[in-house]
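Novice: below are the sequence and a predicted model for it; my questions follow.
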Amino acid sequence: MPTTQLPNTASLRPDFIWGVSTSSFQIEGATQEDGRGLSVWDVHCQTGEIKNHDTGDVACDHYHRYREDVGLMKTLGVQAYRFSIAWPRVLPSGSGSANEAGLSFYDRLIDELLAAGIEPWLCLYHWDLPQALEDRGGWLNRESATWFAGYASLIAARFGDRVKRFATLNEPSMFSLFSRSLGTRDGSSEDKLHRMIHHVNLAHGAAVDVLRANVIGASIGCIHNRQPCRPSSASEADAAAAARLDVYWNEAFPEPQYRGDYPPSMRAAIEPHMRPGDLARICRPLDWFGLNHYSPVYVKARADSLLGYDFGDKPANVALTPIGWPIEPDAFSRTLQDVHARYGLPIYVLENGYGDSGQPDQTGAVIDPGRIEFLKAYISAMNEAASKGVDVRGYFVWSLLDNFEWDSGYSIRFGLTYVDYASLQRTPKSSFGWYAGLIKAMQR
């Protein structure tokens, strides 16, 4: 590939890690096979509220096609693969008896990755809470920290001989703000939000301790969705709404996890749910900061909504992806610099990507120059941050495959690989070849 098509990577470390990311519910399918229990997302899909009434029942059928998907990763040349365990696949009731068939699936996946020379990065939780635990109060129940610790203990004992990289949670700010008590979509109570935030933080801390105690050489972090929250107008009300959302979106989890306390503006609201010693239980030693970044969020005030905000108009002079997300690579560079200055740990970018609805052309090829230009710009912005001293050590594209995109179902495609959901055939896009070329050039 001509070097003119590649981003500037001169400031990245020689041992920089290139990877791809997925999550269990979004790709695995096989939701009713081999003893898997229901997750909250299975139940939510049954409501018919997902776009086009899509479900995760089949998704990309990764459960049966994982060898093919590992083969795609090997062709890409990635050094690492970040995936998540489906909690209800290994513990159908969320706690209690383990499901051997579910554990065996991940044994096969991990072994396949290692045989291909790809390091497994295992995320314990990417939003698919067992419905059996939701029925017991879910994250609103303080016992959720104990449930999560038990689940982490199972995973550590089973896979810790082969997996050393662990993330406790993916984007806790996203599933607390937007999927709270998913079964009821209860957005009416700020007190419930604060209770959930605290319990999820306790669960994180408990899992860190379990992993440290049971996995020799474990390297542990948490994955945070971090986007600047900006007012959509010059009004004071919009500025105040953006500032408040910024605290809940960007600070409610990393601040207690990495620095030992909640942001001052929300501390009083959390205190009714705290017990002595809780902050110490949350702030456990971590090895790295996992960053997911896409684009800034533009916010307007809305008095009748939770936290007093809504999403506002984007600036007219900002380019957008086909799904309407701003393309602002400078914001990515500044976010990396902010995380470095605030937390002082190595950073791994574990999600960054471009959504569209691209389809094959008449030849069957999927040509996606927009994705290539996006990745090129954002990787160049990451390099700029590295040139300013930011300790960024890895970059994982979201995603290896087109997949189930939550409430949008299958209408949005983030993959480097096109998935025909009727046949489940995989077709690498032009961005797949571009990313493979970049990785190959970096390894010379």
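Specialist: In hand now; what should we look at?
Novice: only C-alpha atoms from now on, for both contacts and neighbour counts.
Specialist: Fine.
Novice: wait, doesn't residue 10 sit right on residue 384?
Specialist: No - in this structure, residue 10 is not within contact of residue 384 by Cα atoms under 8 Å, at 9.2 Å.
Novice: A further structure is provided below for comparison with the first:
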Amino acid sequence: MSMPTPQRPPLRFPPGFGWGAATSAYQIEGAAKEDGRGESVWDTFSRTPGRTRNGDTGDVATDHYHRYNEDLDLMRDLGLRSYRFSIAWPRIQADGTGAPNQRGLDFYRRLIDGLHERGIAPMATLFHWDLPQALQDAGGWESRDTAHRFADYADIVFRALGDRVPVWLTINEPKTVVQNGYLSGHHAPGRQDPDAAYLVAHHLHLAHGLAVRALRATGGPGRIGPAFNLHPCYPADDSPEAAAATRLYDGYENRLYLDPVFTGHYPQDVLADLGPDSRLARGIADGDLEVISSPVDLLAVQYYTPIYVTAGGGTVGRWPTSQAPWQQIYPEGMYDVLTRVTRDYGPVPITVTENGLPTPDTLGADGSVDDPGRIAFLRDHLAAAHRALTAGVPLESFHAWSLLDNFEWDEGYDQRWGLVYVDYATQRRIPKTSAHWYRRVIADNAL
């Protein structure tokens, strides 16, 4: 007689763990020309022929601007305890300066009130890449002035909404702006200028620090921190050359962003590699690093993929990829990233604000959308996050990317990352199998 397979005990998460999902404004809102919203760099970029797959734009996206109440009900039905979204700077200041647009503030007030009515904690990101085009025309993030304009915008938002938002995130993934916007050029503003790229990194950091100080100046109760996509870097072989190349690669991928915020210094190996005459080195003014390292309340970590570095400083694949060719599926990297941050930078509270993958989702004949690959991915990454918790990482919450299928930047609408399927022709929302699975995880507070 065969013995039954023993059931492993569930992985229980701490009481009050913040189960959530995430979105960003340009990817879901649409209403690109409504209620006083100005143009952003992503409006310009996506409307430029050849920049996005199929010429797709965020002009309509998932029409969240008009359908937010329906989306709030979806969040309630999922059992979400936290919702991480972003505020579109061009909705608040059409050209990035001056008096606020009250209609824009009112939209976010309605959204935030709707979250509270449903028992969901708002987590608001101030900048998720949609820089007002007027500021780009004046130099964009290459201009030091943009960091100060960002601080003014942040102050407006804090004073209008700060009484209702418990957690603020400053800049979403500055690394992606640097690497995709200014190195490869396949994100807005579509530049390929390495020297400009790292000056941009500095000004994004400065904007972060100025926003932290702006929140403190309001005396509001909200907590604040940055949102970094961190990629664990591993040597591709056992050679000393690969180890050395990996260390420098990690400097550009991770320490260039973590170190200035948490230690008040840029990594010396990166500065040396860029050289003393780099625009980054020349762009650091007295007092900048004190501003950048203003104490934060938490760190938002976004984990998608590991990186394997060769002796020559290149990269190789080691694990299966998702529909996004850059994404290797390696759940262990979640554990490595979270424990590394705690080990190297101390016990700063951590929230995971993005983790997910695209899968080839289709609407079945019975009206359902089955996405077992997403369930396996989330289950394995949550198990790694749980292991980090048991190792002492102060992880407070987890947000799946994404709540909805949406505009995936230069990939347009071809990649579906959501827990909820969106039929773009009708804007009908259909929770996928993964959404039903995630609802059970949240209800059980356990895997």
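Specialist: Everything's here; your move. Here the structure is a predicted model, which means the values were calculated and not measured.
Novice: what does the superposition give as a TM-score?
Specialist: Overlay of the two chains. TM-score (TM-score structural alignment, normalised by the length of the first structure): 0.92; 430 aligned residues with a Cα RMSD of 2.2 Å.
Novice: out of residue 10 and residue 384 of the first structure, which sits in the busier spot?
Specialist: Using other Cα atoms under 10 Å as the criterion, residue 10 of the first structure and residue 384 rank with residue 384 on top: 23 against 13.
Novice: wait, that one touches residue 333, no?
Specialist: Yes - because the distance of 6.7 Å satisfies Cα under 8 Å, residue 384 of the first structure is recorded as touching residue 333.
Novice: buried residues in stretch 212-225 of the first structure?
Specialist: For stretch 212-225 of the first structure, the buried set under the neighbour-count rule, 16 or more other Cα atoms under 10 Å, comprises 212, 214-215, 218-225.
Novice: report all helices and strands that the top helix by length along the second structure contacts.
Specialist: Of all the segments of type helix in the second structure, defined by DSSP state H, the longest one is helix 194-218. For helix 194-218 of the second structure, the contact count by 3 or more Cα pairs under 8 Å, 6 or more residues apart in numbering; DSSP states H and E identifies helix 144-161, strand 167-172, helix 174-176, strand 223-229, helix 256-263, helix 279-283, helix 288-292 as packing neighbours.
Novice: what range in the first structure does the shortest one sit on?
Specialist: Equivalent residues of helix 174-176 of the second structure are located at 172-174 in the first structure, counting by TM-score structural alignment.
Novice: identify all contacting residues around that stretch.
Specialist: With contacts defined as Cα atoms under 8 Å, 6 or more residues apart in numbering, stretch 172-174 of the first structure is touched by 197, 200, 223-225, 248-250, 252-253.
Novice: format the helices and strands packed on helix 194-218 of the second structure as JSON lines; extra columns: distance to residue 237 of the second structure.
Specialist: What follows is those, written out as JSON lines (distance: least, Cα to Cα, whole Å):
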{"stretch": "helix 144-161", "distance to residue 237 of the second structure": "41"}
{"stretch": "strand 167-172", "distance to residue 237 of the second structure": "32"}
{"stretch": "helix 174-176", "distance to residue 237 of the second structure": "26"}
{"stretch": "strand 223-229", "distance to residue 237 of the second structure": "24"}
{"stretch": "helix 256-263", "distance to residue 237 of the second structure": "24"}
{"stretch": "helix 279-283", "distance to residue 237 of the second structure": "32"}
{"stretch": "helix 288-292", "distance to residue 237 of the second structure": "36"}
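Novice: circling back to that earlier point, centre of the chain to the match of helix 174-176 of the second structure, how far?
Specialist: With Cα atoms, centre = their mean, to the nearest Å as the basis, stretch 172-174 of the first structure stands 9 Å off its chain's centre.
Novice: for the spatially most central residue of the second structure, give its distance to residue 396 of the second structure.
Specialist: In the second structure, the residue lying closest to the centroid (Cα atoms, centre = their mean) is residue 172, at 4.9 Å. With the distance defined as Cα to Cα, to the nearest Å, residue 172 of the second structure ends up 18 Å from residue 396 of the second structure.
Novice: quick one, helices of the stretch 301-447 of the second structure?
Specialist: 332-345, 372-390, 433-444 (DSSP state H, counting those that start in this stretch).
Novice: now render the ones you listed as a markdown table, adding distance to residue 95 of the second structure.
Specialist: Listed next are the helices of the stretch 301-447 of the second structure as a markdown table, based on distance: least, Cα to Cα, whole Å:
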| stretch | distance to residue 95 of the second structure |
| --- | --- |
| helix 332-345 | 37 |
| helix 372-390 | 39 |
| helix 433-444 | 38 |
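Novice: between those helices, which gets nearest to residue 31 of the second structure?
Specialist: The minimum distance between residue 31 of the second structure and the helices of the stretch 301-447 of the second structure falls on helix 433-444, with 26.4 Å, by Cα to Cα.
Novice: same for the closest one, what does it pack against?
Specialist: Contact here means 3+ Cα pairs under 8 Å, 6+ apart; on that basis helix 433-444 of the second structure packs against helix 64-78, helix 372-390.
Novice: average gap between the first one and the first structure?
Specialist: Compared with the first structure after the fit, helix 64-78 of the second structure shows a mean deviation of 0.3 Å (mean Cα distance after the TM-score superposition for the first structure).
Novice: which residue numbers in the first structure does that helix align to?
Specialist: Counting by TM-score structural alignment, helix 64-78 of the second structure sits on residues 62-76 of the first structure.
Novice: list the buried ones in the matching stretch?
Specialist: 62-63, 66, 69-70, 72-74, 76.
Novice: next: stretch 89-101 of the second structure.
Specialist: So for stretch 89-101 of the second structure, counting by 16+ other Cα under 10 Å, buried means 89-97, 100-101.
Novice: that older thread, residue 20 of the first structure: which of the buried residues of stretch 212-225 of the first structure is nearest?
Specialist: residue 223 (14.3 Å).
Novice: nice, that's everything, thank you.
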